[in-house]
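Undergrad: Provide a 3D model corresponding to the input given below.
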Amino acid sequence: MTIQQLPPQNSAKPVELVHYHRKELGIILGVYGRMVAAGEWRDYGISSLREVAVFSIFRRTAEHPIYRIEKRPKLRNKQGMYAVIGMDGQILKRGGDLRTVLRVLEKKLIRAIK
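TA: As a prediction, the model looks like this:
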């Protein structure tokens, strides 16, 4: 977990933000690149907040995200800190290993050939 210290705003304790590591981003962008090449996805956004880092995936630029990949370090010892969440807010997969969690997205690349 990477934590960035920001200057305090009316408090004595600095604000801690959750970020993705370079290795985690490499794994996510690998899946993202394959889906872009397949023509499924077109844009992404990254947010770093106090308790969660979010990688949002868009089909088109001016839409709501179709998937969100969230990292919540506080859930590391409970449900796993990574989750893939669909457009409707449903958790598609949760776990402690990022590659395993992202397999739910790679299944979208497998199509029946007629």
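Undergrad: Could you use CA atoms for every contact and neighbour count after this?
TA: OK.
Undergrad: mind checking how far the most centrally placed residue in the chain is from Trp41?
TA: Nearest residue to the geometric centre of the chain (CA atoms, centre = their mean): Ile69, 2.2 Å. The spacing between Ile69 and Trp41, counted by CA to CA, to the nearest Å, is 14 Å.
Undergrad: Check Gly96 too.
TA: Counting by CA to CA, the gap from Gly96 to Trp41 is 25 Å.
Undergrad: go on, Val52?
TA: Counting by CA to CA, the gap from Val52 to Trp41 is 23 Å.
Undergrad: Would you do the same for the sequence below? I want to compare the two.
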Amino acid sequence: MSPYRHGRTSFATVHCHGGTRAILTQSLANGGASADLLAFPNTQQQTSVVSFDRRELSEILKVYGRMVASGEWRDYAIDMLKDRAVFSIFRRSSEMPLYRIVKDPKLSRRQGAYQVVAAGGQVLKRGHDLTAVLRVFDRQIRLADNG
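TA: Down below sits the predicted model:
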């Protein structure tokens, strides 16, 4: 509780269980003492976002690092959205992404939560195992290492 005073009225901010906030007002006006508790709705929506965990990000960055070392890729972006997480890969940061690695948990029981999407929107590979899905880049890595 953090109290403060304005004239003959005292205010205190109260943090209740579950993140609800309220203001307790106490007035000494006109010789009487009264107190009111005014609840405020939670202004910060508890929206969860989908993200890559440490293991998934490590697998993605391993492939990304090899392609950067060969000069094929130069930039990336990570979007954590309400329904999916996207790792976008760029040749130049001013262009459209060459590839997008998407994690969509809603698809985990069907085709698999992971997919690699090309620039034109074509799904190159999808599956339940991220390592297996990322193997779609193995041929490019071999070509980049040899070339």
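Undergrad: Could you get me the TM-score between them?
TA: Scored against TM-score structural alignment, normalised by the length of the first structure, the superposed chains reach a TM-score of 0.86; 104 aligned residues with a CA RMSD of 1.8 Å.
Undergrad: re the thing from before, so what does the residue nearest to the centre of the first structure match up with in the second structure?
TA: By TM-score structural alignment, Ile69 of the first structure lines up with Ile101 in the second structure.
Undergrad: same thing with Lys107 of the first structure?
TA: The alignment partner of Lys107 of the first structure in the second structure, by TM-score structural alignment, is Arg139.
Undergrad: And Ala37 of the first structure, by the same measure?
TA: So, by TM-score structural alignment, Ala37 of the first structure is matched to Ala69.
Undergrad: Could you verify that Tyr32 of the first structure is part of a helix?
TA: Yes: counting by DSSP: H, G, I helix; E, B strand; the rest coil, Tyr32 of the first structure is part of a helix.
Undergrad: how close does the match of Ala37 of the first structure sit to Thr13 of the second structure?
TA: 54 Å.
Undergrad: More neighbours: the two, which one.
TA: Neighbour totals were compared for Ala69 of the second structure and Thr13, and Thr13 leads with 17 against 12 (other CA atoms under 10 Å).
Undergrad: Without its sequence neighbours, what residue ends up closest to the more buried one?
TA: In space, Thr13 of the second structure comes closest to Ile23 once its chain neighbours are excluded; the distance is 4.6 Å by CA to CA, 6 or more residues apart in numbering.
Undergrad: My read is that the one you found contacts Ala39, right?
TA: Yes: in this structure, Ile23 of the second structure is within contact of Ala39 by CA atoms under 8 Å, at 6.4 Å.
Undergrad: you'd agree Leu134 of the second structure is in a helix?
TA: Yes: the assignment for Leu134 of the second structure (three-state DSSP) places it in a helix.
Undergrad: what sits against it?
TA: 60, 63, 116 (CA atoms under 8 Å, 6 or more residues apart in numbering).
Undergrad: ok, back up a step: if you count surrounding residues, which of Ile23 and Ala39 of the second structure has more?
TA: Neighbours per residue (other CA under 10 Å) separate Ile23 of the second structure from Ala39, with Ile23 holding more: 18 against 15.
Undergrad: Contacts only, for the more buried one.
TA: 11-14, 37-40 are the contacts of Ile23 of the second structure under CA under 8 Å, 6+ apart.
Undergrad: Looking for the alignment partner of Asp83 of the second structure in the first structure.
TA: In the first structure, the residue matched to Asp83 of the second structure (TM-score structural alignment) is Glu51.
Undergrad: Tell me if I'm right that that match and Met81 touch.
TA: No: using CA under 8 Å, Glu51 of the first structure makes no contact with Met81, being 10.8 Å away.
Undergrad: any residues in contact with both of the two?
TA: 72-74.
Undergrad: mind giving me TSV with the residues you listed and columns for secondary structure and distance to Lys23 of the first structure?
TA: Below are these laid out as TSV (DSSP: H, G, I helix; E, B strand; the rest coil; distance: CA to CA, whole Å):
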residue	secondary structure	distance to Lys23 of the first structure
Arg72	coil	16
Pro73	helix	16
Lys74	helix	20
